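Engineer: sequence plus predicted model, see below.
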Amino acid sequence: MKRNEAPVLPNEPAELAWGSDIAAAMLHHLGIEYVALNPGASYRGFHDSLVNYLGNEKPKMLLCLHEDHVVSIAHGYAKATDRAMGAILHSNVGLMHGLMGVFNAYCDRMPMLVVGATGPVAPELRRPWIDWIHTAKDQGALLRDYVKWDDEPRSPEAVIEAFLRGAQLTHTEPRAPVYICLDAGLQEQKLERPVTLPRDRYAPSQPPSADAAVVDRVADLLLGAKKPLLLFGRGSRRQDAWDLRVRLAELTGARVMTSIRERAVFPTEHPLHAHAPLNWLSPKAKDLVREADVIVSLDWVDLNGFLLQVTRKTEEIVATIAHVSLDSHIHRGWSMDYFGLPPVDVPVMANADRFVAQLVTTIEARGDVKPRPMPISQSRPEPTYAAKPGEEIAPRDIEVALAKIRASLPLTLAHVTIGWAGDVYPFRGPLDYLGHDGGAGLAAGPGITIGAALALKDAGRIVVSVLGDGDFLQGCTALWSAAHYEIPALFIISNNRSNFNDELHQEAVAKRRGRPVENRWIGQRIDEPPVDLAGLARAQGVAAEGPIRDHARLEQALQRALEEVQAGKPYLIDVHVAAGYANPPFSRGE
C-alpha cells in the first residue's frame, strides 16, 4: 500500500487517555497490520484513536466505499496469510451491510477481527433520533450464528480482555470471524484511572494432533490398501505443509483429489494428482472413488456431498473411510454448513496438516516401507481454445489464455468463476490459488482480490482474479480502494451478460414442469444495454479495457495488463464470453 496518509501529530506521543485509545492500542498490540473501514459516527472515538493516538500506523486504515468491501478485503487478506485483519463496521446499519461478507468468511473458516459499535448505551448520552435508531440492545444477535464469538465490553479492562480473547479465538482452529461491539459512550469516555496493557502471553493454542493409536491405524490402512485415495481439502499456506502432503502421497502411492472450492493444497501436475481440481465429480472421478478401498479425507468440505455424487446411499460405499477434521467444534443449528453426515469408519479430531505430518513420521519410522511406484506422468498437450477463431470466446478460454501467457510469472489466482475447468492451469505452490468465497455470496470477488493483493504486495507475486459479471457488478466500487491505495491486481471479468447460473435453474424447473425452456433467460440477462464494465472500473480510477471478443485481443490485453500490475497498478479486462460452463453445476433435483 503505497499511498501515505500520515496525520499531523504533536511532537510528544499521544497519551492513552480515552476509552477508544484502548481498543486502538489493542489492535497495535495484537500485530494487526491493516483495518478496512467505511466511516460512521458510532465509532468516531475509535477512528480518532487510530489516527491521532496511533498515527495511522500498525494498523493502517483502508477506506472502502461500502461495508461489503470492508469485510471481503479482510477475507482476502486472511486467505493469503492465515492471519486476521481488522474490519470495522458502523453501528447496526453498517453491520447489516457487512453481514454477507461475514457469512462468507465464516463458511470459509477464515480469521477476522470484526469491530463494530453501538450506542451510546447510556440513554442520556444519545442525540435525538439518530443515536436511538443506531443503538441496539444486543447487536451481536445479528451475526451470532455465523461468528465464532462476540462481545460488547462495558469497561476499559473489558475492552482489553475482549480483544485478547477475540484474537485467540479467531486464530484457533477451526478459525472463523469474531465480533467486538464498542459502546460509543465508552469510546468517548475519559479514562479515570491508569490502564495497563497486557504482556505477550495470550497467544492462540496450537492446533491439536491425533492420538498415536489413531495415527497407526490410518497408516496401516493406507499401507495395506491396494487403491488408496487421499482427499486434500482445507490446508494452510505453509510450504512445509505442502511438501508433507506430497510426501504422504508418494510414500503410500495414493491417488489424490483436491477441490476447486478450496485453496491450492497439492501440485496439480503431480502424477498422483488424479483429476483436475473438483467442483463436481466427472465420470472419471466417480470411477476413482468407486475403485478406492481406503479413502482418507483431510478436512474435505462436504464429504457426504462428495460421496453422494457416486451413490445416493453413501453408507454403502465399500471403502474404509477416515475423516480428519476439527469442524464439528464450530457446528451449530442455524447454518447447515455442516453438510450431510458422512459414513466414517475412523473419525480423527485433529488438524489435517498436523495429522499429515504425524502420518509421514510414522510411516517413515517403519524402516521397511518403500515409496510405491507412481503412475507414469502423461505429457500434457499445449492448451487449446475451446472456441474456434471467429467464434465467441468460451469461458474456459480465459483459463487457456492465462496458461499460455503465464510462463514463469508468479501468479496468485485470488478467485475464479463457478464454471472454472481447472484442467489447463496448474497449481504448483500454496499461493497459486486462494479458493472461492466460502458462502457463495455475490459481491465478494473484487474485495477478496484486493485483500489478497494487499497481503502479497511484498511477496513478489502478481494477484489475478477471474470474476463473473454479476459478482463484479455488485462489488465494483471496491476497485476505488485498489486505485486509491495503489494496490496492484488484475481483474478479469468473464462477462456472459447474464445471471447464467440461475438460467440453468429456471431451465431445470421448466423441464420438470413440462414448460418452455426457451423462457429461462427472462429476468436473468444483463444486456440491452450491456453494462460498460471497463467504464465502471475507470470511474473508480482503475485502468481498464474491453469488451474483448476474440482470442488474439485477449492475449494482447493480458500482456498489457500484467505489465501494468507488475508496475504496481490495478487493471481490469472485460471479456465477453459465451453463456455456459466448462463444468456445469448441479441443479437441485438432479
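Structural biologist: Arrived safely, thanks for sending. Fair warning: this is a prediction, and the values are worked out from it, not measured in the lab.

Engineer: make it CA atoms for all contacts and neighbour counts henceforth
Structural biologist: Noted.

Engineer: tell me where the stretch 51-200 of the chain has strands.
Structural biologist: Counting by DSSP state E, counting those that start in this stretch, the stretch 51-200 of the chain has these strands, from start to end: 60-63, 86-88, 112-118, 149-151, 177-183.

Engineer: can you tell which of these is closest to residue 44?
Structural biologist: strand 112-118 (9.5 Å; Cα to Cα).

Engineer: chain center to the closest one, what's the gap?
Structural biologist: Averaged C-alpha coordinates place strand 112-118 at 19 Å from its chain's average position (Cα atoms, centre = their mean, to the nearest Å).

Engineer: can you list contacts of that strand?
Structural biologist: The contact list for strand 112-118, computed with Cα atoms under 8 Å, 6 or more residues apart in numbering, reads 42-43, 74-75, 78, 83-92, 95, 105, 134-136, 139, 166-167, 170, 176-184.

Engineer: the inter-axis angle of that strand versus strand 177-183?
Structural biologist: Angle between the axes of strand 112-118 and strand 177-183 is 20 degrees (criterion: axes from the mean of the first three to the mean of the last three Cα atoms, to 10 degrees).

Engineer: take a look at this one as well, against the first:
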Amino acid sequence: MASVHSTTYELLRQQGIDTVFGNPGSNELPFLKDFPQDFRYVLALQEAVVVGIADGYAQASRKPAFINLHSAAGTGNAMGALSNAWNSHSPLIVTAGQQTRAMIGVEALLTNVDATNLPRPLVKWSYEPASAAEVPHAVSRAIHMASMAPRGPVYLSVPYDDWDKEADPQSHHLFHRNVSSAVRVNDEELERLASALSSASNPVIVLGPDVDAANANADCVTLAERLKAPVWVAPSAPRCPFPTRHPCFRGLLPAGIAAVSQLLEGHDLVLVLGAPVFRYHQYDPGQYLMPGTRLVSVTCDPLEAARAPMGDAIVADIGVMASALAARVRDRNHPLPASIAETETVEQGEGALRPETVFDTLNEMAPADAIYLNESTSTTALMWQRLNMRNPGSYYFCAAGGLGFAMPAAVGVQLAEPGRQVIAVIGDGSANYSISALWTAAQYNIPAIFVIMNNGTYGALRWFAGVLEAENVPGLDVPGIDFCSLAKGYGVHALKAGTVQELQGALTEALASKEPVLIEVSTTSPAK
C-alpha cells in the first residue's frame, strides 16, 4: 500500500506542482523527509517572506503555488502576506504541520488549536482532514479550490504523524482530475451589454488586476479602440491591465469616492472589468457617481459583485468576457482620445534624486519587457505616469496595502519569469518588512534587481498625516539604515547611487549581471 506521503507527492506531480515554498519547523519534517529529487524546495527565512515569494510566483506563472508553514506560529507570521494574496486572487495552497493526532486534544506544544479558524477570513477554504487516509483527497480539493474562480489562497492543517500512514487505495483517481470553472453569460445578456456600450454617447472603461491575471490585456485594447473610449485603471490596482502609453490610457484612478466621481463625470456608461467597485482608501465623501451615469461591472468574484455600492454586476470569466465584448461592440465613428502619454520634464538639481528622475532613468534603460514590483507607495502615481508598461504581467503591487510584499514577490516573479528582467522599486520604510528575502535571492541566484528609494522617512504616511491633520506624531522617520551593508550581509551585491550618472552606472552593471543586485538610491520625497 502506498503511504500518504508518497501519494501526496505523486498527486502534486501529476497536477503540475513541483515547487514547495517554505520555512520548516519540527511538525513539517515528516512531510519533507525523502524529498523527491524532481521537486524544488525554496527556503525563506520568515513565513511572511515565504508567502510573498509564493504569491509573486503564482501571479506571474498563473499557476497555484504550494506553501508549507510551521503550525500556528508560522501561519500567524504569514497572515499579513495572506491579506495581499486574498485581495489579489492569488492561487496559494497553504499547508501547515499540526501536532500528532494523539496529542492535539491535550494541546501539547506546537498544537494548532482550532486550526481551521486561524487563517480566516483570508482564505477561501480551510480544513484539517478527519483521518490520515483523507489527506490526499484534502490536498486535491485544496488545489482545485485555489484554482477555481475567483482564485485565492486555501489552508490545510495536517497532523505530522499522518504522512507515514497508508493512503486510501483509491487515491489514484485524484491524480488526473481537472476542474473547469469558466463562466460566461448567455448570448442575450452579452448582446445587451455590447449594445449598451456601442450606443453609449460617452463610454469609459475601468480595468482591474483580474484583466492582467486572465491575460486579457490585448482584448481590452481592442475593446477600447473599437469604442474609442478612455481607459482608467481601478484604484490601488495591484497589476497593470492596459499599456500605459496607449492613446486611450488615462492613468490610475484615485482611491477616494468624490475623486473617482469627479473624474468619471460626463460619461453616460462606465464599464468596470476585472476590479471591485471600487477599492477606496482615504475618506473622501461624495456621490459614488454623478446623476446620469450608469455603471456595469464584470467580475470573477461573487463577493465583489455583491458588495458593490452601485451599478449592475455580472459574475463571469474575465478573459472570456473581454474577448466576447471586444468581438461584439460596434466600431464607433469617433476619433481615439487624445494621448496624455507625454510626461513633464523635471529639473534635477544637486543633491538627492527626485523620484521622477529615478523612474525616467529606469524607463530609459530597462528592457522593454521589464517587470516592475512597486512598494514605494508614496511614488506610486509617478510610477504609473512615467514607466512605459506595455506587456501583460508588467506590474505588481501589494493588493491589500500590506507592506513587505514587493521584495519577496520579486523573487517569486523572477522564478516564474526567468526570461524577463524583474525590477523591484521599494521604499526604505517598506524594505525593512521583508529584507531577508535578499537571502533567498542570493542562495538561489535569482537575478532580480532591488532599487531602494531611500529618503529616510515613511513617505506615504507623511502624506496621510497631512491629509488627516495629524502631522505632529512620532514614528514617521527611519534614518540611519545602510541598505548596501544589509544586502552584503545577506550575500547580495549592492551599489549606491546619489547622482544620475551613478544610477545609470549601477543599472548598467545590474542589468548585465546574472545575479541579484541591490541599488540604494538617495531620493527626495515626492512633491505634494
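Structural biologist: Looks like it came in fine. Being a predicted model, the structure only gives us computed values, none of them experimental.

Engineer: mind checking the TM-score on these two?
Structural biologist: Comparing the two superposed chains by TM-score structural alignment, normalised by the length of the second structure, the resulting TM-score equals 0.91, with 524 aligned residues with a Cα RMSD of 2.8 Å.

Engineer: just send the strands of the stretch 51-200 of the first structure back as JSON lines, with distance to residue 224 of the first structure and mean neighbour count too.
Structural biologist: Compiled in JSON lines, these are given as follows (distance: least, Cα to Cα, whole Å; neighbours: other Cα atoms under 10 Å):
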{"stretch": "strand 60-63", "distance to residue 224 of the first structure": "54", "mean neighbour count": "21"}
{"stretch": "strand 86-88", "distance to residue 224 of the first structure": "48", "mean neighbour count": "29"}
{"stretch": "strand 112-118", "distance to residue 224 of the first structure": "42", "mean neighbour count": "28"}
{"stretch": "strand 149-151", "distance to residue 224 of the first structure": "43", "mean neighbour count": "20"}
{"stretch": "strand 177-183", "distance to residue 224 of the first structure": "41", "mean neighbour count": "27"}
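
Engineer: format those strands as TSV; extra columns: distance to residue 482 of the first structure.
Structural biologist: Below are the strands of the stretch 51-200 of the first structure laid out as TSV (distance: least, Cα to Cα, whole Å):
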stretch	distance to residue 482 of the first structure
strand 60-63	10
strand 86-88	16
strand 112-118	20
strand 149-151	30
strand 177-183	23
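
Engineer: and of those, who's closest to residue 456 of the first structure?
Structural biologist: The closest of those to residue 456 of the first structure is strand 60-63. By Cα to Cα, the value is 15.6 Å.

Engineer: so where is that closest one in the second structure?
Structural biologist: Taken onto the second structure by TM-score structural alignment, strand 60-63 of the first structure occupies residues 40-43 there.

Engineer: that stretch vs the first structure, average offset?
Structural biologist: Taken against the first structure, stretch 40-43 of the second structure registers an average deviation of 0.7 Å after superposition, with mean Cα distance after the TM-score superposition for the first structure.

Engineer: what's the spacing between that stretch and its chain's center?
Structural biologist: In this view, stretch 40-43 of the second structure has its centroid 20 Å away from the chain centroid, taken as Cα atoms, centre = their mean.

Engineer: can you list contacts of that stretch?
Structural biologist: For stretch 40-43 of the second structure, with Cα under 8 Å, 6+ apart as the criterion, the contacting residues are 18, 19, 20, 21, 22, 23, 50, 440.

Engineer: one more time with 6 Å, if that's ok
Structural biologist: Stretch 40-43 of the second structure is contacted by residues 19, 20, 21, 22, 23 when judged by Cα atoms under 6 Å, 6 or more residues apart in numbering.

Engineer: please apply the same query to stretch 242-250 of the second structure.
Structural biologist: With contact meaning Cα under 6 Å, 6+ apart, stretch 242-250 of the second structure is reached by 217, 230, 231, 232, 337, 339, 341, 388, 389, 390.

Engineer: just the buried ones from the residues you listed?
Structural biologist: Buried residues within the contacts of stretch 242-250 of the second structure, defined by neighbour count using 16 or more other Cα atoms under 10 Å: 217, 230, 231, 232, 337, 341, 388, 389, 390.

Engineer: corresponding residue for the fourth one in the first structure?
Structural biologist: Taking TM-score structural alignment for the superposition, residue 232 of the second structure sits opposite residue 257 in the first structure.

Engineer: now name the helix or strand holding its match.
Structural biologist: Here residue 257 of the first structure sits within strand 255-258, counting by DSSP states H and E.

Engineer: how close does that strand sit to the second structure?
Structural biologist: Following the fit onto the second structure, the mean deviation recorded for strand 255-258 of the first structure is 1.2 Å by mean Cα distance after the TM-score superposition for the first structure.

Engineer: what is the end-to-end distance of stretch 261-275 of the second structure?
Structural biologist: Across its full length, stretch 261-275 of the second structure reaches 16 Å between end residues, using Cα to Cα, to the nearest Å.

Engineer: list the buried residues in that stretch.
Structural biologist: By 16+ other Cα under 10 Å, the buried positions in stretch 261-275 of the second structure come out as 261, 264, 266, 267, 268, 269, 270, 271, 272, 273, 274, 275.

Engineer: farthest-separated two in those?
Structural biologist: Distance extremes for those: the farthest pair is 266 and 274 at 22.4 Å, using Cα to Cα.

Engineer: what number of residues lie near residue 511 of the first structure?
Structural biologist: A total of 12 residues lie near residue 511 of the first structure under the criterion other Cα atoms under 10 Å.

Engineer: three-state assignment of it?
Structural biologist: Remark: residue 511 of the first structure carries the secondary structure label helix [criterion: DSSP: H, G, I helix; E, B strand; the rest coil].

Engineer: any idea how far it is from residue 580 of the first structure?
Structural biologist: Distance from residue 511 of the first structure to residue 580 of the first structure, counting by Cα to Cα: 18 Å.

Engineer: then residue 350 of the first structure?
Structural biologist: From residue 350 of the first structure to residue 580 of the first structure the distance is 40 Å (Cα to Cα).

Engineer: between these two, who's got more neighbours?
Structural biologist: Remark: of residue 350 of the first structure and residue 580, residue 350 carries more neighbours, 22 against 15, as counted by other Cα under 10 Å.

Engineer: tell me the secondary structure at that one.
Structural biologist: Three-state call for residue 350 of the first structure (three-state DSSP): coil.

Engineer: what sits against the aligned partner of it in the second structure?
Structural biologist: Taking TM-score structural alignment, residue 350 of the first structure has residue 316 as its aligned residue in the second structure. For residue 316 of the second structure, the set of contacting residues under the criterion of Cα under 6 Å, 6+ apart consists of 183, 184, 300.
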